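> sequence first, predicted coordinates after that:
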Amino acid sequence: MVNWAKLPVGSSFSAHYHETMQEIFIITKGKVKIIVDGKAYILQEKDLIVADPKEIHEMQNIDRQDVEYLVFGISQGIEGRTVVE
């Protein structure tokens, strides 16, 4: 799975995890705070981070502009189900 996404100013996506899918996030515009497995990181343009299967992760736009990012989801088979806590 490959997605391009936009996170509007002041927005976030909720904490969740994937049972078997690894996700790679690449920030292409803006600045975010992302929490992966309980650790917080500040990412900006050209930074990337990996969320392994079963690692709870969430992202918040901390910039004054919309954030844009690419996310690559790597899963074995069709079992990459999303679980929201």
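Received the coordinates, thanks.
> CA only for contacts and neighbour counts going forward, please
OK.
> what's the neighbour count on residue 49?
Residues lying near residue 49 (other CA atoms under 10 Å) number 15.
> residue 26 is in contact with that one, correct?
Yes. Using CA atoms under 8 Å, residue 49 is in contact with residue 26, at 6.9 Å.
> residue 31: neighbour count?
Per other CA under 10 Å, the neighbour tally for residue 31 reads 22.
> one more: residue 40?
With neighbours defined by other CA under 10 Å, the count for residue 40 comes to 13.
> equivalent analysis for residue 27, please.
As a measure of burial, residue 27 has 21 neighbours, counting by other CA under 10 Å.
> take this one as well and set it beside the first:
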Amino acid sequence: MGKTNFDNYLEEQLQDQEFDARFAAAGEAWDVALQIAELRRKSGLSQKELAKLLHTSQQQISRLESSTYEGHSLSMLRRVAHVLHARVRVV
């Protein structure tokens, strides 16, 4: 299958270093959000239950699981990982 108009457009936009950096950052935020949500679900916890274990609010867990949130702190990620029996790995 050939490239779509969107594929061509994205390829062109990625030539701009600023756009490329923003695009990469958005992908990283998406990955973090998905991993937290998946780990929580595999642990059988609701957002509210995870929040209680972390002594934080359900709203904070919702933010962590949002692909648009970019305020993840390493300390909070470590706390989440510890409660969910996972580890934080930065590559």
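That came in fine, so what should we check first? Note that the structure is predicted; figures quoted are calculated from it, not measured.
> give me the TM-score for this pair.
After superposition, the two chains reach a TM-score of 0.23 (TM-score structural alignment, normalised by the length of the first structure), with 39 aligned residues with a CA RMSD of 4.5 Å.
> for the second structure, which segments count as helices?
Under the criterion DSSP state H, the second structure carries helices at the ranges 5-13, 17-42, 47-54, 58-64, 74-83.
> report the angle between the third one and helix 17-42.
Using axes from the mean of the first three to the mean of the last three CA atoms, to 10 degrees, the direction of helix 47-54 of the second structure lies 90 degrees away from that of helix 17-42.
> show me what counts as buried in helix 47-54 of the second structure.
Judged by neighbour count (16 or more other CA atoms under 10 Å), helix 47-54 of the second structure contains these buried residues: 47, 48, 50, 51, 54.
> out of these, which is nearest to residue 77 of the second structure?
Nearest to residue 77 of the second structure out of these is residue 54 (CA to CA; 10.8 Å).
> my guess is that closest one contacts residue 79, does it?
Yes. With contact defined as CA under 8 Å, residue 54 of the second structure counts as touching residue 79 (7.0 Å).
> where do the strands sit along the first structure?
With DSSP state E applied, the first structure shows strands at 2-7, 12-18, 22-29, 31-36, 39-44, 48-51, 57-61, 67-74, 82-84, listed in chain order.
> picking up where we left off before, distance to residue 33 of the second structure added to the buried residues of helix 47-54 of the second structure, as JSON lines?
Output for these, formatted as JSON lines (distance: CA to CA, whole Å):
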{"residue": "47", "distance to residue 33 of the second structure": "13"}
{"residue": "48", "distance to residue 33 of the second structure": "16"}
{"residue": "50", "distance to residue 33 of the second structure": "14"}
{"residue": "51", "distance to residue 33 of the second structure": "15"}
{"residue": "54", "distance to residue 33 of the second structure": "17"}
